[in-house]
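Asks: quick one, structure for this:
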Amino acid sequence: MKIGLYFGTYNPIHVGHLIIANYMADFTELDQVWLVVTPQNPLKKKNTLLEDYHRLAMVEIAVEDNTKLTASNIEFKLPQPSYTSNTLAYLKEKHPKHEFSLIMGEDNLRTLHKWKNFDQILNNHMIYVYPRALTEQERTEVIEQTETENTLAQHKNVIVCDAPVMKVSASFIRKAIKDKKDVRYLLTEPVFKYVTDMNFYKK
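Replies: This next block holds a predicted model:
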């Protein structure tokens, strides 16, 4: 089975994440997409980041009715900080019959050469890349990194996908909730209910 790994803090998971995940599961050769919830780095306490189990719970309820999407807490069990190469090695050992690929935004592709064991990742796993709406700061950085990205994008294991992308972020949603704005259409109904019932992001 071909599994795409879509890593994120999912704080909270929103419709933009789900559109990407569903596109990859339906319009590529992947059989399933696992949304891998990134655990909080114990050395970096961030007030805005919810506990791991809350973020995992939101992903679980967001995808529970889709057989092609699965919430994964695999990195909760691994040493911190989490390195993608370590996670891939662990999954390959645990699920030898599965073929694991990565799903990432074009912004991550531009910095892939800085990742631990990036050559090993690039040569042994397919990477599905989706476009991202960029901030002004990112646009400036892009000009400096275009050559690196172009080189990586030409790699035989990199597949650039024309996935639909929404210019919405978890940080925008958190700020909107804090400012008492209505975000119901940016989250699935179960996730919106969970966030509302738990009074998350209001402070």
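
Asks: contacts and neighbour counts: CA atoms only from here.
Replies: Noted.

Asks: what's the next secondary structure element after the longest helix anywhere in the chain?
Replies: When the chain is parsed with DSSP state H, its longest helix is helix 136-153. The first helix or strand that comes after helix 136-153 along the chain, using DSSP states H and E, is strand 158-160.

Asks: contacts for that next one, please.
Replies: 122, 126-130, 152-153 (CA atoms under 8 Å, 6 or more residues apart in numbering).

Asks: take these and write them to a markdown table, including neighbour count and distance to Asn47.
Replies: Converted to a markdown table, the contacts of strand 158-160 look like this (neighbours: other CA atoms under 10 Å; distance: CA to CA, whole Å):
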| residue | neighbour count | distance to Asn47 |
| --- | --- | --- |
| Leu122 | 19 | 34 |
| Met126 | 20 | 35 |
| Ile127 | 24 | 32 |
| Tyr128 | 23 | 32 |
| Val129 | 22 | 30 |
| Tyr130 | 22 | 29 |
| Leu152 | 18 | 35 |
| Ala153 | 18 | 36 |
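
Asks: this one as well, want them side by side:
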Amino acid sequence: MENFRKNIGLYFGTFNPIHIGHLIIANHMVENSDLDEIWMVVTPHNPFKKKSSLLDNHHRLDMVYLATEGYDKIQPSDIEFNLPQPNYTINTLTHISEKHPNYKFNLIMGEDNLKSFHKWRNYEAILDDYNVYVYPRISEGVVENQFTEHLKIHRVAAPIVEISSTMVRNSIKNEKNIQPLLSSKVFDYIDKMNFYRK
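Replies: So this is what the prediction gives:
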């Protein structure tokens, strides 16, 4: 067994915006597994896709910084910002492993993503070299048989949190109070910057 200094879970998302659901999952995963840290990897805007309501990369990263202050085991990451687009998870995993050879990296995903994991680019290569930690989600479809008992796939009985960034954005647009759904610093930042109002 190689000697790794830290066992790190990578939690990918657009975090548009990051909400308490993301924090509940990340904190539960790091406190109830053998992971030492969770890195919240902010996914950059794909230049090949229509922009829609996705905030600029640096604003979403700023909000992840604000939301994770005070969580020693949860760190923001902009590792994907400098990778060529469109980017695939396997490329990020390879890049980050080369950049930090002393760390062991793992992929974190919701069960909804596990159901479509067989469609991911080079998913076999991901499972050859990385462990996958799965948290429960309410979603349609079934997990493929090849993933149900896979030695590299670990299920963590995290709380099921049905809060979405889409719901947060729509509520702001419709002038609803969403304070309980965001950390106070993220709420203040969105309010000050006037985000998601239109």
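
Asks: circling back: so which of the contacts of strand 158-160 of structure 1 sit within strands?
Replies: Among the contacts of strand 158-160 of structure 1, the residues falling in strands (DSSP state E) are 127-130.

Asks: between these, which is closest to Ala163 of structure 1?
Replies: Tyr130 (5.8 Å; CA to CA).

Asks: what is the aligned counterpart of that closest one in structure 2?
Replies: Counting by TM-score structural alignment, Tyr130 of structure 1 lines up with Tyr135 in structure 2.

Asks: over to Ser72 of structure 1?
Replies: By TM-score structural alignment, Ser72 of structure 1 lines up with Ser77.

Asks: report the contact partners of its match.
Replies: Ser77 of structure 2 neighbours (CA under 8 Å, 6+ apart): 39-42, 61.

Asks: aligned partner of Asp62 of structure 2 in structure 1?
Replies: In structure 1, Asp62 of structure 2 lands on Ala57 (TM-score structural alignment).

Asks: what is the neighbour count of that match?
Replies: 14 (other CA atoms under 10 Å).

Asks: do the same with Glu75 of structure 1
Replies: So Glu75 of structure 1, with other CA under 10 Å, has 20 neighbours.

Asks: what's the answer for Leu182 of structure 2, then?
Replies: Using other CA under 10 Å, Leu182 of structure 2 has 20 neighbouring residues.

Asks: tell me how far the aligned partner of Ser164 of structure 2 in structure 1 lies from Glu144 of structure 1.
Replies: Counting by TM-score structural alignment, Ser164 of structure 2 lines up with Ser169 in structure 1. Applying CA to CA, to the nearest Å, the value for Ser169 of structure 1 to Glu144 of structure 1 is 24 Å.

Asks: same question for Tyr128 of structure 1.
Replies: Taken as CA to CA, the span from Tyr128 of structure 1 to Glu144 of structure 1 is 23 Å.

Asks: and Ala62 of structure 1, by the same measure?
Replies: With CA to CA as the criterion, Ala62 of structure 1 and Glu144 of structure 1 are 37 Å apart.

Asks: of Ser169 and Glu144 of structure 1, who's got more company?
Replies: Ser169 (17 against 11).

Asks: residues in contact with the more buried one?
Replies: 14, 16.

Asks: what is the neighbour count of the counterpart of Lys185 of structure 2 in structure 1?
Replies: The equivalent of Lys185 of structure 2 in structure 1 is Pro190 (alignment by TM-score structural alignment). The local packing of Pro190 of structure 1 (other CA under 10 Å) involves 15 other residues.

Asks: how about Pro190 of structure 1, what does it touch?
Replies: 61-62.

Asks: then Gln32 of structure 1?
Replies: 1-4, 25, 67-70.

Asks: from Tyr201 of structure 1, how far out is Lys175 of structure 1?
Replies: To Tyr201 of structure 1, Lys175 of structure 1 is 8 Å away according to CA to CA.
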